[in-house]
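S.K.: structural data only, the sequence is not supplied:
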């Protein structure tokens, strides 16, 4: 799974990286090296053929949930079922997104407790594939633009190469040449799955990992020091 990641870019960096439109205000983003479920995160989506940055909650909220923050957030969607699962399939067909990250964390259970590892591409960020769902705030009028609140899940798949040595799942990632097709609405679900399977396999070959401090285990801790390698006993 992917349950924590680092995102060290600021809003302007993301706009430049993904060539997003700035016609409407982009969400202000403060870099975080310990992004956790239920956090608001910026994602890249496409509207009317143009890329936009939007702030969404990490962890999909079911439209039937009485509250936006109630229940356990669904933070991951498995590639094996994302196109058929009732909670995900509509979003996978029409509301795909990109979640930029410096890398992500996974844990191994050892005799000394859970040891975190940072998995990343040296020198470059990774583009994790996600889906976005809208939750209706029934306390607001149907024509109120604030009625709909957005949440997202990161798509995961079986891990390959280096990530598989730490955990059996990894985020499904995209290569830059696939961004347009992934974000656009022209791909069928089957074609989107094939694209994601191929691109994520390619990305996995360049992943590296190393152990980091257990300070990252607490969501209260943040800062670039969390990415510093540590030596294990």
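M.R.: Perfect, I can see it now. Quick caveat, the model's predicted, so the values are computed rather than measured.
S.K.: rest of the way, CA atoms for contacts and neighbours
M.R.: Fine.
S.K.: shouldn't residue 107 be within a strand?
M.R.: Yes. Assessed by DSSP: H, G, I helix; E, B strand; the rest coil, residue 107 belongs to a strand.
S.K.: so the nearest residue to it once chain neighbours are set aside: helix, strand or coil?
M.R.: In this structure, residue 107 finds its nearest non-sequential neighbour in residue 116, 4.3 Å apart by CA to CA, 6 or more residues apart in numbering. Following three-state DSSP, we place residue 116 in the strand state.
S.K.: name the next helix or strand downstream of the longest helix along the chain, please.
M.R.: Scanning the chain for the longest helix, with DSSP state H as the assignment, gives helix 189-204. The first helix or strand that comes after helix 189-204 along the chain, using DSSP states H and E, is strand 208-211.
S.K.: by contact count, what packs against that following strand?
M.R.: strand 113-120, helix 161-164 (3 or more CA pairs under 8 Å, 6 or more residues apart in numbering; DSSP states H and E).
S.K.: mind redoing it with 7 Å?
M.R.: With contacts taken as 3 or more CA pairs under 7 Å, 6 or more residues apart in numbering; DSSP states H and E, strand 208-211 sits against strand 113-120.
S.K.: list the buried residues of the strand it packs on.
M.R.: For strand 113-120, burial by neighbour count (16 or more other CA atoms under 10 Å) applies to 115-120.
S.K.: likewise stretch 11-26?
M.R.: Under the neighbour-count criterion of 16+ other CA under 10 Å, stretch 11-26 has 11, 14-15, 18, 20-21, 26 buried.
S.K.: what about versus this one:
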């Protein structure tokens, strides 16, 4: 699973990297982004890329209770194309969630140890994600879920699952290509190879989502 990540880059760098031609409304860097918070996302509206905020934790359009979102922060890519909560989104409601690292907790004899994982080149990247719009009376929510897969050789010593990080040359395909079926999307995701990663241990301060400063990413030697 993926339950926390960071986005520390300045707005200009994000705009250049993801080809966003206008200001990102209310952008603030964060050391500890958690489910239930608004996250910076990119969708394709049929003509251009659009950047904006989605709430992390999917609330499907048919849901009766918005609290379901706290149980749907991640979706397994291996089964999302057949699961009722996700299959109708797999073919048409794709987005990029912008990040520069994520946290995972490694089980050890001394308990769970938080790790910060980045691309080896420490560049910005995008998670593959799904989004939906929920409406009820006078309330509207735009929410998302991150797609995950089995851990690769690097990650398996830390955790058995990992988020899908899209290579830069697959980002346009993910949000712009009109896939013919949810199964085709499933097959595409199985071909995605994660770029090289690196990791280091951080302190337990990151365990509390209210902690959001540079101490979250300080290495523990």
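M.R.: Everything's here; your move. Just so it is clear, the structure is predicted and the values come from calculations on it, not from any experiment.
S.K.: what value does the TM-score take for this pair?
M.R.: Their TM-score after superposition, calculated using TM-score structural alignment, normalised by the length of the second structure, is reported as 0.90; 219 aligned residues with a CA RMSD of 1.9 Å.
S.K.: contact partners of the longest helix of the first structure?
M.R.: With contact meaning CA atoms under 7 Å, 6 or more residues apart in numbering, helix 189-204 of the first structure is reached by 83, 93, 160-161, 172-175, 182.
S.K.: distance between it and the chain's centre?
M.R.: Between the centre of helix 189-204 of the first structure and the centre of its chain there are 15 Å (CA atoms, centre = their mean, to the nearest Å).
S.K.: before we move on, the earlier item: counterpart of the residue nearest to residue 107 of the first structure in the second structure?
M.R.: Taking TM-score structural alignment, residue 116 of the first structure has residue 114 as its aligned residue in the second structure.
S.K.: so its match sits against residue 201, correct?
M.R.: Yes. Residue 114 of the second structure is within contact range of residue 201, at 6.0 Å (criterion: CA atoms under 7 Å).
S.K.: columns secondary structure and distance to residue 231 of the first structure on top of the buried residues of stretch 11-26 of the first structure, output as TSV?
M.R.: Below are these laid out as TSV (DSSP: H, G, I helix; E, B strand; the rest coil; distance: CA to CA, whole Å):
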residue	secondary structure	distance to residue 231 of the first structure
11	helix	34
14	helix	33
15	helix	36
18	helix	36
20	coil	40
21	coil	43
26	coil	40
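S.K.: for residue 148 of the second structure, helix, strand, or coil?
M.R.: Assigned state for residue 148 of the second structure: strand (three-state reduction, three-state DSSP).
S.K.: what do we get in the first structure for it?
M.R.: Under TM-score structural alignment, residue 148 of the second structure pairs with residue 156 in the first structure.
S.K.: need the nearest residue in space to its match, chain neighbours excluded.
M.R.: residue 171 (4.2 Å).
S.K.: before we move on, what about residue 102 of the second structure?
M.R.: Residue 102 of the second structure's closest residue in space is residue 5 (CA to CA, 6+ apart), at 3.8 Å.
S.K.: quick one: average offset of the helix or strand the one you found falls within versus the first structure, please.
M.R.: In this structure, residue 5 of the second structure sits in strand 4-7 according to DSSP H and E. Taken over the aligned residues, the distance from strand 4-7 of the second structure to the first structure averages 0.8 Å (mean CA distance after the TM-score superposition for the first structure).
S.K.: what residues in the first structure pair up with that strand?
M.R.: Counting by TM-score structural alignment, strand 4-7 of the second structure sits on residues 4-7 of the first structure.
S.K.: could you pull out the strands for the first structure?
M.R.: Secondary structure of the first structure (DSSP state E): strands located at 5-7, 32-35, 40-47, 50-58, 76-78, 96-101, 103-110, 113-120, 126-136, 148-158, 169-171, 173-174, 208-211.
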